[in-house]
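Chemist: predicted coordinates and the sequence they were generated for:
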Amino acid sequence: MRFSHDRRGQSVVIGTVILFGFLIVAMAVYQAQVVPTENANVEFEHSQQVEGDFVDLRNALLSAVQTGDGRSTSVTLGTRYPQRTFFVNPPSVTGSVSTTESRELRVSNVTVDAEDNAAFYWDDRTGENDTITFDTRSLRYSPEYNELRDGPDLVYEHSLVVGEFDGAVLGRTGQTTVSSDRNRIRLTALDGDLSESAIERRTVDPVPISQSRRSVALNSTGDDPIVLELPTDVSMERADDLESEWERRLGANAESVTVADGVIRIELDGGEGYRLDLGKVGVGTGATVPNESDGYVVAVPSNDDAAVVEVRDRFNNPLQGANVSVFVDDDLETTRRTDDDGRAEFTPERSPRVEMTINDGEAPWEGVLFRAGTVGSGAGGDNINPSGETDIVLNDIGQPGNDVVELQFKNAGDEPREFREAEFTLYYRPQGATRETFTITGPGDRNQELSLRGGFQDLDEPFEILAGATKTMTFQFQDNVGGDLLGVSFRDDLNQQSLYLAGIEGDIEEGDGGGENGGDGGDAGDIEMRVDDLTRLASDDPEFYVSYDVGVDFDEIQISAEDSQNEFGASDQTTATDGRNGVTLEPGYDAGSEFAVTVTATEGGEVVAERTILTDADTQNPTENDDLSLGTSATLDASDIIDRTQTAQDNVRYRFDYDVSGTGSFSETQLHVVNRNGNGASGSTTLTQRSVNNADVEPGNGANTEYKLAILVVDADGAVVDDRIVVDVADGTDP
């Protein structure tokens, strides 16, 4: 049987082999080129996501130290690739977040302007080198990408987040460390051991260790610059880039910035005074908590008979849970622990000598002495018509009407003093019925009734007397009081109680008083004023720009802002010799409270005019503001405000364009972006050009919250004469 060659199946087999070969080649190309490209896109998207997470973590750290509330924040450390049936993925991406080793932060060439125990403590703390130091850490996120060749590490330090690439450093947020337009330095120490490495999300819990609630005044030693030396974890191979980022964000806030040897060195104008806010926040484990062993204690004014102190830690903030020893007449009486506000109080029987100390009380800043007669159930009982060199003395007595009595008081000391409580203690009338009530009607618009032996009442407004000045209080009775004896008791800001006895006759001699702080000659109508509320709610930092125009002859102007409830005694004041001007007041804390903003004109030590505007430190301007513009003032002719906020990065940004008239008195334009909710940063800048385009103000965190946006035109005298003020949600949509 013969078999011939049969080729009928060859073409099918060969075709199948060729097609299979093409498939293998295509899959190989897809595996080699397409899969890496798609995975690189996955890694890039993760890089963008984790950057937003890291910025959120930065905001949580800053918020914790400002508000005292820790907010957990999750960070997506790594990512997974999409599953592939016929192709192979590399291992899933892992990432790590960790703190660096602790290093020293330094504030050099400074002295602290403080009083009493605070002065003793900070003088010792700064030492011979005029330097404040404490330890801090950086926080770093590092990804392990397989395809994305230049995915950045993210580094948080000193309020700034930067992306550290192989060949560059780029900033990702603003900085809050220095704000020279407000003369404020804010430093937050980071502590704790944190080391997390994973593919999935991990939660980081910031813990407020020392909430920033107090500040101190800094001045340079001589006129040399104040120097900040901030340790950095960024590679010194990219020092020039890091230096440029800090220079760009600090702008005119700093005289110079250099980065070398792992340190960012910032030099600030030594001719300016600054407020220093310190705080500490922890992450992970092992963060050290400050205690009274490295702190100090100060006296706190009290409205009752208690001796009250506040213990502060090495970051100058109130310390909860500190042990305070109480000595009565040199014998240990008891021990108190400080409350949430860092305060401890003790009310003794009688009025003994009381001393409250921390630690062993040997250092001068570790104890507060309350003199006998100043605290306790009998405090001030024997202090009748005081006449010491630092007392408030009864200077004169007047009767301008049959049923009106004037008592003129003089502050013999060199510090402002005030009465806070009053009691109608006694009344003697030789014949006829005694007088059971009187009404305090002056100074100002007072109308407070007191009853005989009715006990102490808080004055509706504290009765403040400047150092060396006189001030008159007016009492309205219902009947004739001539020839009678009046006894009125007061408790003052030092918790001292004094009884003033006055025989009623005659008038106060002309020239012994004058105005709200030395008689009744002052007139609020002689002063025009405007208060621009620029309070930073998130950092508990009241701020007022006060413009005024005084229309009487004077020697000196005093401008002050004081907590009208005086719960914590927050206040700030300055003096000037210009009758028309504008000044910035920063009481230091107690944002949200009502403040009395006062302009006082004096001549020859007597008040000739005074005006007060009451306003809550809440960013809202008071309705009592006057229009201080003159016919010769510049005007705001045009303006535009652009919301450039990056909501994904939680980065608030506004751009201002404005045109001020080409003629008219002008010195500067202030641009303010002020957070109104207390959950975002604020920022401002000052420009001297009449016409500006593209002026950027970039506070930092606070996207999707409400902001006050203000363009303030300031004349050559310093007074605000025109403005544009709007409220806007920072969401990228123009107001």
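Modeler: Great, that's in hand.
Chemist: CA only for contacts and neighbour counts going forward, please
Modeler: Noted.
Chemist: let me see the ranges of the helices in the stretch 1-150 of the chain.
Modeler: Along the stretch 1-150 of the chain, counting by DSSP state H, counting those that start in this stretch, helices occupy 10-29, 35-67, 116-126.
Chemist: could I get those helices as CSV with distance to residue 706?
Modeler: Shown next, in CSV, are the helices of the stretch 1-150 of the chain (distance: least, C-alpha to C-alpha, whole Å):
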stretch, distance to residue 706
helix 10-29, 53
helix 35-67, 17
helix 116-126, 37
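Chemist: ok, which of those comes nearest residue 682?
Modeler: Nearest to residue 682, of all the helices of the stretch 1-150 of the chain, is helix 35-67, at 13.0 Å by C-alpha to C-alpha.
Chemist: which among the helices of the stretch 1-150 of the chain is found nearest to residue 202?
Modeler: helix 35-67 (10.6 Å).
Chemist: need the contact list for residue 552.
Modeler: 526, 608-609 (C-alpha atoms under 8 Å, 6 or more residues apart in numbering).
Chemist: distance of it relative to residue 491?
Modeler: Using C-alpha to C-alpha, to the nearest Å, residue 552 is found at 33 Å from residue 491.
Chemist: take a look at this one as well, against the first:
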Amino acid sequence: MYDIDETADFANVVVTFDNRNNNWGDTTSSTTAERDTITFSQGGQMGATYDITITVFDTDGTITDTVQITDVANGDSQSAGDLTDSDSPSFAGTVVDDLGGSQANYEVSYNVSDRANFGSVRVKYTNLDSSGADATYSSSDPRHNIDDYAEAFFGNTAGDSYRIRVELVDTDGVVVDERVVSDVADGSSPSGNADLTRPSSPALSTYSIADTTNNNNGRYTLQYLVSGPDTDFSQVEAIFLNTDRSWATQTKSSSNPDGTIQYNQGGVGGDEYKITIRVLDSDGIVVAEVTETDTADGTNP
């Protein structure tokens, strides 16, 4: 990603990616845009060392500037200078939630301010332990919840380490704001999450959790009441996170603002649970949340 100053005689930018290990991993790209993103992807080259040369030419074909960078292809970025403009969008807040279970289960919520030049939001998941579990998702909605990774199946990734990069892209395709977090997929969300509520957000007025576990069959009954405008309410989610047996973790939901959610799972009597109640607004963003811990033994938390 780059931005050119003093553009009166600007002609083009040429970027060369020189792989020190394999010549077939080299490439050269050129563009005439004054502000742009150039993307290069080469399979099988993670860990290789690259010499990256960025050359600027004027209308006479003369080189007016050159930047050289050496980098190892490992997901760690390098940057110099500020690519934002005075009218660039920015994150008003981001949330990265780790929902736990037998596989990595993540979702990202965000809100963008100064939206005139907003392009998209891109979320990149890099699994640092298991190959084949990387994924990238994007949205053109300036306030949204991206939960695609939660819906994908990446077996045996519970407990793996992740690098999650949330990028805000402007209309030129340049990243002007980002949040990068490292997390272990264990059901505990990383720190630094923002509050994305707004005046019209629904709220969790009351709730009760009844533990009716019997004969090693884990049973819970959740009763709840949501207050606030119905127009900004979408659903209530209840995450029953079994910290002893990940396969017994379940997420239940209801679109009723005044209702009951049931959990019933055999063979989990005596297990420890984290029960999280979440209220989602019309954008799918969590605007109210509470968590209770309990042992599935028939005694209410």
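Modeler: Great, that's in hand. Owing to the predicted nature of the structure, the values given are computational and were not obtained by experimental measurement.
Chemist: got a TM-score for the two of them?
Modeler: Scored against TM-score structural alignment, normalised by the length of the second structure, the superposed chains reach a TM-score of 0.71; 257 aligned residues with a C-alpha RMSD of 3.8 Å.
Chemist: that older thread, which of the helices of the stretch 1-150 of the first structure is buried the deepest?
Modeler: helix 35-67 (a mean of 21; mean count of other C-alpha atoms under 10 Å).
Chemist: onto which residues of the second structure does that helix map?
Modeler: Using TM-score structural alignment, helix 35-67 of the first structure corresponds to no residues of the second structure.
Chemist: for residue 648 of the first structure, find the nearest of the helices of the stretch 1-150 of the first structure.
Modeler: helix 35-67 (6.5 Å).
Chemist: tell me the helices and strands packed up against the closest one.
Modeler: On a contact count with 3 or more C-alpha pairs under 8 Å, 6 or more residues apart in numbering; DSSP states H and E, helix 35-67 of the first structure meets strand 73-76, strand 153-157, strand 207-210, strand 274-282.
Chemist: as TSV, these with distance to residue 662 of the first structure and mean neighbour count would be great.
Modeler: Formatted as TSV, these follow (distance: least, C-alpha to C-alpha, whole Å; neighbours: other C-alpha atoms under 10 Å):
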stretch	distance to residue 662 of the first structure	mean neighbour count
strand 73-76	51	20
strand 153-157	44	24
strand 207-210	50	26
strand 274-282	34	25
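Chemist: would you turn those strands into CSV with distance to residue 522 of the first structure?
Modeler: Converted to CSV, those look like this (distance: least, C-alpha to C-alpha, whole Å):
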stretch, distance to residue 522 of the first structure
strand 73-76, 57
strand 153-157, 53
strand 207-210, 45
strand 274-282, 34
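Chemist: figure out which of the ones you listed is closest to residue 191 of the first structure.
Modeler: Set against residue 191 of the first structure and scored by C-alpha to C-alpha, those come closest in strand 274-282, at 4.8 Å.
Chemist: so where is the closest one in the second structure?
Modeler: Against the second structure, strand 274-282 of the first structure falls on no residues (TM-score structural alignment).
Chemist: how far does stretch 81-92 of the second structure sit from the chain's center?
Modeler: Distance of stretch 81-92 of the second structure from the chain centroid (C-alpha atoms, centre = their mean, to the nearest Å) equals 20 Å.
Chemist: buried residues, that stretch. List them.
Modeler: 83, 88-91 (16 or more other C-alpha atoms under 10 Å).
Chemist: and residue 673 of the first structure, how far from residue 610 of the first structure?
Modeler: 31 Å.
Chemist: quick check: residue 99 of the first structure touching residue 139?
Modeler: Yes: counting by C-alpha atoms under 8 Å, residue 139 is a contact partner of residue 99 of the first structure at 4.5 Å.
Chemist: returning to what we had before: and the contacts of residue 552 of the first structure, which is closest to residue 64 of the first structure?
Modeler: residue 609 (44.4 Å).
Chemist: identify the residue of the second structure aligned to that closest one.
Modeler: With TM-score structural alignment as the criterion, residue 609 of the first structure matches residue 177.
Chemist: which residues touch its match?
Modeler: By C-alpha under 8 Å, 6+ apart, the neighbours of residue 177 of the second structure are 89-91, 167-169.
Chemist: over to residue 500 of the first structure?
Modeler: Contacts of residue 500 of the first structure by C-alpha under 8 Å, 6+ apart are 384-386, 394, 487-489.
Chemist: residues in the second structure matched by the strand or helix carrying it, start to end?
Modeler: For residue 500 of the first structure, the host element (DSSP states H and E) is strand 497-503. Against the second structure, there is no aligned range for strand 497-503 of the first structure (TM-score structural alignment).
Chemist: return the set of buried residues in that strand.
Modeler: Buried, per 16+ other C-alpha under 10 Å, within strand 497-503 of the first structure: 497-502.
Chemist: go on, stretch 239-254 of the second structure?
Modeler: Of the residues in stretch 239-254 of the second structure, those buried (16+ other C-alpha under 10 Å) are 239-243, 246, 248-250, 253.
Chemist: now for residue 556 of the first structure: what does it line up with in the second structure?
Modeler: Checking TM-score structural alignment: residue 556 of the first structure goes with residue 120.
Chemist: doesn't that match fall inside a strand?
Modeler: Yes: applying DSSP: H, G, I helix; E, B strand; the rest coil, one finds residue 120 of the second structure inside a strand.
Chemist: what's around it, how many residues?
Modeler: The number of residues packed near residue 120 of the second structure is 19, by other C-alpha atoms under 10 Å.
Chemist: check the one 4 residues further on too.
Modeler: With neighbours defined by other C-alpha under 10 Å, the count for residue 124 of the second structure comes to 17.
Chemist: now it: closest residue in space that isn't a chain neighbour?
Modeler: Counting by C-alpha to C-alpha, 6 or more residues apart in numbering, residue 124 of the second structure lies nearest to residue 136, which is 4.4 Å off, once chain neighbours are set aside.
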